[in-house]
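Participant: 3D model of this:
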Amino acid sequence: MRIVGWRELVELPELGLSGIPAKIDSGARTSSLHAELLEEFERDGERFVRFCVDWGGERHECEAVHVDIRGITSSNGETQRRYVIKTPLKIGTLTFRAEISLADRSDMKFPMLIGRSSLRRRFVVDSGHSWLQTPGKAPVKGHKPV
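Facilitator: Model (predicted):
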């Protein structure tokens, strides 16, 4: 198994997004991406969702197949109805399909959270290190605030 730190830079290649700062959170079931929903639409009989992702002062417009709308319980215990997409997620050199909920994470330090469903049978978390699967970044020991 690969070892992942408590924070990593990840990619969502089908959405054209790379270098996304992500917090690794084995306490969360579902991965989550900060997004502002623009519209839901249909193409070739499939449901899609168009949304914007903001981080680092840049806005990225994305489209993805809309898999579901689910009740997801946030860290404060509140259940929210969220769109869920399924798209390839790349952590380090490993790329796999992941379910990701679209949520307002504007109050969070990281625009993306990687939950245990994405980690399961792929990664072990070393909470004392950062950037273990981030090419070009030197691993950092210890938990320092971002």
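Participant: going forward, measure contacts and count neighbours with C-alpha atoms only.
Facilitator: Fine.
Participant: other SSEs contacting the lengthiest strand in the chain?
Facilitator: For the chain, the strand with the greatest residue count under DSSP state E is strand 58-73. Counting contacts by 3 or more C-alpha pairs under 8 Å, 6 or more residues apart in numbering; DSSP states H and E, strand 58-73 is packed against strand 46-55, strand 79-91.
Participant: let's see this one next, to set against the first:
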Amino acid sequence: MKEAPFIVGLYEWISLPELGVIGLRAKIDTGASTSSLHATDIEVFNRNNKKWVRFTAHIGTLVQRGHRCEAPLVSTKTIKSSNGLSQSRYVITTQLTLGNHTWPVEFTLACRRTMQYRVLLGSKALIDGEILVNPALSYVQSKPSFTLLPPN
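Facilitator: Here you go, the predicted model:
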């Protein structure tokens, strides 16, 4: 018997357990290929002869709380925004939890201070997670609940 498709709405609650970030509101954007996470105070450093990135992830929209995170640096990527401007961004891969699904997602780190949603979930993440989007719905999946993984 075929498993039912995993359907999400235009907006959903997500968590990034490896980063210790719980309950972020994300905009699902099938028009963007890459996912993006609002990050500030970004700095690259070496750990065990590998490049890592340290940054502050911002949780909340009206009242913001900063959370310091560290992750291995995967690459840098030039991203062309919807307004046509190109920007070089650091890229990390971390586990994303949406509803009862968890899978690795590649995120670019960018200042999304002026954006309503701190996370943009792009089409590559949706394909990798085998997600179907119904843009007429919002918050179809419940807020993820789990035990946080220890910091890297």
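Participant: TM-score for these two?
Facilitator: The TM-score (TM-score structural alignment, normalised by the length of structure 1) is 0.89; 136 aligned residues with a C-alpha RMSD of 1.3 Å.
Participant: next, the angle from the longest strand of structure 1 to strand 46-55.
Facilitator: Using axes from the mean of the first three to the mean of the last three C-alpha atoms, to 10 degrees, the inter-axis angle of strand 58-73 of structure 1 relative to strand 46-55 is 120 degrees.
Participant: any idea how far the residue nearest the centre of structure 1 lies from Asp44 of structure 1?
Facilitator: Nearest to the mean C-alpha position of structure 1, by C-alpha atoms, centre = their mean, lies Met112 at 3.9 Å. Distance, Met112 of structure 1 to Asp44 of structure 1, using C-alpha to C-alpha, to the nearest Å: 29 Å.
Participant: can you check Val4 of structure 1 too?
Facilitator: Distance of Val4 of structure 1 to Asp44 of structure 1, computed by C-alpha to C-alpha: 38 Å.
Participant: identify, out of the helices and strands packed on strand 58-73 of structure 1, the most deeply packed stretch.
Facilitator: strand 79-91 (a mean of 18; mean count of other C-alpha atoms under 10 Å).
Participant: buried residues, stretch 57-73 of structure 2. List them.
Facilitator: For stretch 57-73 of structure 2, a neighbour-count test (16 or more other C-alpha atoms under 10 Å) marks 57-59, 68-73 as buried.
Participant: residue in structure 2 matching His34 of structure 1?
Facilitator: Under the alignment (TM-score structural alignment), His34 of structure 1 maps onto His38 of structure 2.
Participant: run a quick neighbour tally on that match.
Facilitator: His38 of structure 2 is flanked by 22 other residues according to other C-alpha atoms under 10 Å.
Participant: work out for me the element it sits within.
Facilitator: When secondary structure is defined by DSSP states H and E, His38 of structure 2 falls within strand 35-47.
Participant: residues contacting the corresponding residue of structure 1 for Tyr90 of structure 2?
Facilitator: Aligned counterpart of Tyr90 of structure 2 in structure 1: Tyr83 (TM-score structural alignment). Residues in contact with Tyr83 of structure 1 (C-alpha atoms under 8 Å, 6 or more residues apart in numbering) are 66-70, 101-103.
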